[in-house]
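K.L.:
Quick one: sequence and predicted model below, then my questions.
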Amino acid sequence: MTTEDTSIEQNDDELFEHHAFTVDKGQAPLRIDKYLMNRIENATRNKIQTAAKGGSIYVNDTPVKQNYKVKPFDQIRVLFEHPPYEYLLTPENIPLDIVYEDDELLVLNKPAGMVVHPGHGNYSGTLINALVYHFENLPNNSSERPGLVHRIDKDTSGLLVVAKTEESMTHLSKQFFDKTSEREYIAIVWGNVTEDEGTIEGHIGRHPKNRLQNTVFEGDDIDKGKAAITHYKVIERLGYVTLVSCKLETGRTHQIRVHMKHIGHTLFNDERYGGDRILKGTTFSKYKQFVENCFRVLPRQALHAKTLGFKHPKTGKQLSFDSPVPDDMQQCIEKWRHYAKHQDAK
């Protein structure tokens, strides 16, 4: 749970809440600086300790030091004198790769490495910083983020639609909510995917031990997650990795990354989910060197939002867009293709 827009009065100074957590009932005693490191993205232990020394970390409305040990049901709040930076949107002249634009909307190709909206540790250089520079009066979505109908992860490349009017925002958001929009992603995953195609259904929610990850909840825990459906199809088998197409029926955070890991096929070079290690293959040092070369060529998770389809909010016409697989991912595919052919020839 994170809350971002509340404030409390303390010594006549207004403090703004940046993060809020309720400690799980099964939590073992743990220093609060270690606890928060696992839950706040891009937070270093040094930053957390500095915040604690400055009296910014509260447990049950009392400031605590960095060596405080959290207990089940503790209410933790991180409070500062300034509002969260994600609400201080600075227009920045960052070029956009726009593939379509009219008075109602635009479709753009986001490069890997660009964060979609400001958040902890990423307050500039985001897509929204670029959008508010290039376009005036973009409508806010339900999270007060201008123009954003949906999002893709920082290190995922590919297509996004942006609303330019209130009507478009409402219409397009409903299409995503109703699952009538069409989205296809291309991914390289570890291992040889057995079935040529399949559907993954698994409720996705925040990982109980690592809050920077999401995970699939099953059985009695199913209520801890939200329903998510991914359809996948094998495009090409490349030895120890497989090139797959994934179509989303729902749009949960990290959905493809979580679902593919759940069926034993973590995305190639997905650091957050453990795909930046050799998960399949041989023990030969030559193979290790080959994989490390692939990691260098593609220094991110192998995921690209390739196609996007939706109905135009004004004309009702079906629009479909396709973006080429970017060079870093294409080079990685070619390397694996060459490696697989070489192995087959032996």
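P.N.:
Received it, and whenever you're ready, just let me know what you need. Residues are numbered from 1 along each chain as shown.
K.L.:
alpha carbons only for contacts and neighbour counts from here, please
P.N.:
Will do.
K.L.:
what about the strands in the stretch 51-200 of the chain?
P.N.:
57-59, 62-63, 69-70, 75-80, 98-101, 105-110, 157-163, 182-190, 197-201 (DSSP state E, counting those that start in this stretch).
K.L.:
wait, which of those is closest to Ile263?
P.N.:
Ranking the strands of the stretch 51-200 of the chain by proximity to Ile263 (Cα to Cα) places strand 197-201 first, at 8.0 Å.
K.L.:
starting at the chain centroid, how far to that closest one?
P.N.:
Per Cα atoms, centre = their mean, to the nearest Å, the displacement of strand 197-201 from the mean C-alpha position of its chain is 21 Å.
K.L.:
After that strand, which helix or strand is next?
P.N.:
Downstream of strand 197-201, the first helix or strand assigned by DSSP states H and E is strand 203-206.
K.L.:
so what secondary structure elements neighbour that following strand?
P.N.:
Helices and strands touching strand 203-206, by 3 or more Cα pairs under 8 Å, 6 or more residues apart in numbering; DSSP states H and E, are strand 214-217.
K.L.:
who touches the strand it packs on?
P.N.:
Outside strand 214-217, the residues that touch it by Cα atoms under 8 Å, 6 or more residues apart in numbering are 202-207, 223-225, 253-254, 258-259, 262.
K.L.:
Buried ones among the residues you listed?
P.N.:
Neighbour counting by 16 or more other Cα atoms under 10 Å classes Gly202, His203, Ile204, Gly205, Arg206, Lys224, Gly225, Thr253, His254, Val258, His259 among those as buried.
K.L.:
quick check, nearest of the contacts of strand 214-217 to His171?
P.N.:
The nearest member of those to His171, counting by Cα to Cα, is Thr253 at 21.5 Å.
K.L.:
this is the other structure I want to compare:
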Amino acid sequence: MSKTFDDDEGGRPVSLVLEPDAAGERLDKALACVSDVSRSRLQALIAAGALSRDGFVLTDASAKAQPGEYILLFPAPEAAEPQPQDLPLTILYEDADLIVIDKAAGMAAHPAPGTPDGTLVHALLHHCAGTLSGIGGVLRPGIVHRLDKETSGVMVAAKSDRAHQGLAALFAAHDLERAYIALTRGAPAPSSATVTTRLGRSPHDRKKMAVLKAGGREAITHYRVQAVYGPAERPAAARVICRLETGRTHQIRVHLAHKGVPCLRDPVYGHGAPTAAVREAIVASGLGRQALHAAILGFVHPVTGERLRFETSPPADMQGLEAALTKL
């Protein structure tokens, strides 16, 4: 059976097994038959020392193949260094050490596969003109935390290394105030509680996060229902404020889905269809993303010691949806 490779294989060892009938063939030709990698690429990888067998590196693509397992290491793709881009930013605060922005939905925090430009990093490189902290590396300068691409709201970035180190320590210790507003399908019960689980990569889909029985990392979310929409005995939707005690990837989205009340329009965790009236409200509002907004970020300035707190309202798409939901 041939092995298909994709960009996600970059930087990871891949096992290729040659059967006894491949013995005596050219090594590159035999390996090409059990993969969809071209012979020319295999030759280059082998010459670069990326192929091994039984712990020994093989560098001769024309050598005779032997049956058994070969390990082929695909090098991680080298991303191009992001260039400054003059993109609109809503700046809430800025000084010599840090900058706080209200990130728009649709803007990724940093470059990644599928999002090579148009990110917050590109915008900050232009706005800050060489003053971002370099601790995050060339692809993530100044970035100490992130919001999902389609989640709007308050983010902070570091302009100096001392601010970067201080902010990273605050996030690691969870010594910040962070609150998110979510519009959910249905309303969680009870109306106020704490969700504590283990979160990690889904064993069924590595692009998703999931609640795990074992492994992963502890994730704690405190939530409270602020409003319900539709019949009180069976709400069609709700406005829920979520306060993070930990900050795991997709934490709020996974926890709300785990409670059976995913964010409306969540393309990954939004299992179950909302009522027809809610669907009509979504269409009328023009919301095309998960209804989640990072509304509050509060922390002690890592350099000056000043206590800072920023609060923003959800953008027009969520406000429009909420206005439509109030009519249910």
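P.N.:
Yes, it's here. This is a predicted model, so every value here is computed, not measured.
K.L.:
re earlier: any chance of the strands of the stretch 51-200 of the first structure in TSV, with distance to Glu136 of the first structure and mean neighbour count too?
P.N.:
Converted to TSV, the strands of the stretch 51-200 of the first structure look like this (distance: least, Cα to Cα, whole Å; neighbours: other Cα atoms under 10 Å):
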stretch	distance to Glu136 of the first structure	mean neighbour count
strand 57-59	37	22
strand 62-63	41	15
strand 69-70	45	18
strand 75-80	30	22
strand 98-101	14	14
strand 105-110	13	19
strand 157-163	12	25
strand 182-190	28	24
strand 197-201	40	14
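K.L.:
Redo these as a markdown table? Include distance to Leu148 of the first structure.
P.N.:
Formatted as a markdown table, those follow (distance: least, Cα to Cα, whole Å):
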| stretch | distance to Leu148 of the first structure |
| --- | --- |
| strand 57-59 | 31 |
| strand 62-63 | 36 |
| strand 69-70 | 36 |
| strand 75-80 | 27 |
| strand 98-101 | 15 |
| strand 105-110 | 10 |
| strand 157-163 | 5 |
| strand 182-190 | 16 |
| strand 197-201 | 26 |
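K.L.:
Of those strands, which is nearest Gln343 of the first structure?
P.N.:
Among those, if distance is taken as Cα to Cα, the winner is strand 182-190, at 16.7 Å.
K.L.:
For the residue nearest to the spatial centre of the second structure, which non-adjacent residue is spatially closest?
P.N.:
Centroid-nearest residue in the second structure: Asp148, 5.3 Å away (criterion: Cα atoms, centre = their mean). Nearest residue to Asp148 of the second structure, sequence neighbours excluded (Cα to Cα, 6 or more residues apart in numbering): Ala108, at 6.7 Å.
K.L.:
Just to confirm, what residue in the first structure is aligned with that neighbour?
P.N.:
Superposed on the first structure with TM-score structural alignment, Ala108 of the second structure falls opposite Val115.
K.L.:
swap in Leu308 of the second structure?
P.N.:
Mapped onto the first structure by TM-score structural alignment, Leu308 of the second structure lines up with Leu319.
K.L.:
for Val268 of the second structure, same thing?
P.N.:
Aligning on TM-score structural alignment places Val268 of the second structure opposite Arg272 in the first structure.
K.L.:
before we move on, which element is the match of Leu308 of the second structure in?
P.N.:
strand 318-322.
K.L.:
Then Arg248 of the second structure?
P.N.:
Assigned by DSSP H and E, Arg248 of the second structure belongs to neither a helix nor a strand.
K.L.:
can you pull the contacts of it?
P.N.:
Arg248 of the second structure touches Leu199, Arg217, Ala219, counting by Cα under 8 Å, 6+ apart.
K.L.:
what's the closest non-adjacent residue to whatever residue of the first structure lines up with the second one?
P.N.:
To tie it back to what came earlier, the one meant is Arg217 of the second structure. Using TM-score structural alignment, the equivalent of Arg217 of the second structure in the first structure is Lys226. Nearest non-adjacent residue to Lys226 of the first structure, counting by Cα to Cα, 6+ apart: His203, 4.8 Å away.
K.L.:
so what's the equivalent of the one you found over in the second structure up against?
P.N.:
Aligning on TM-score structural alignment places His203 of the first structure opposite Arg198 in the second structure. Remark: with contacts taken as Cα under 8 Å, 6+ apart, Arg198 of the second structure is in contact with Val211, Leu212, Lys213, Ala214, Gly215, Gly216, Arg217, Glu218, Ala219.
K.L.:
does the fifth one really touch Gly200, like I thought?
P.N.:
In other words, Gly215 of the second structure. Yes - taking contacts as Cα atoms under 8 Å, Gly215 of the second structure lies within contact range of Gly200: 7.2 Å.
K.L.:
The match of His203 of the first structure and Arg146 of the second structure: what is the separation?
P.N.:
Distance of Arg198 of the second structure to Arg146 of the second structure, computed by Cα to Cα, to the nearest Å: 20 Å.
K.L.:
swap in Gly11 of the second structure?
P.N.:
According to Cα to Cα, Gly11 of the second structure and Arg146 of the second structure sit 24 Å apart.
K.L.:
before we move on, back to that, pretty sure the match of Arg217 of the second structure is touching Glu201, no?
P.N.:
No - with contact defined as Cα under 8 Å, Lys226 of the first structure does not reach Glu201; the gap is 10.5 Å.
K.L.:
longest helix anywhere in the second structure?
P.N.:
Taking DSSP state H as the criterion, the second structure has its longest helix at helix 161-172.
K.L.:
Right, I'll call it a day here.
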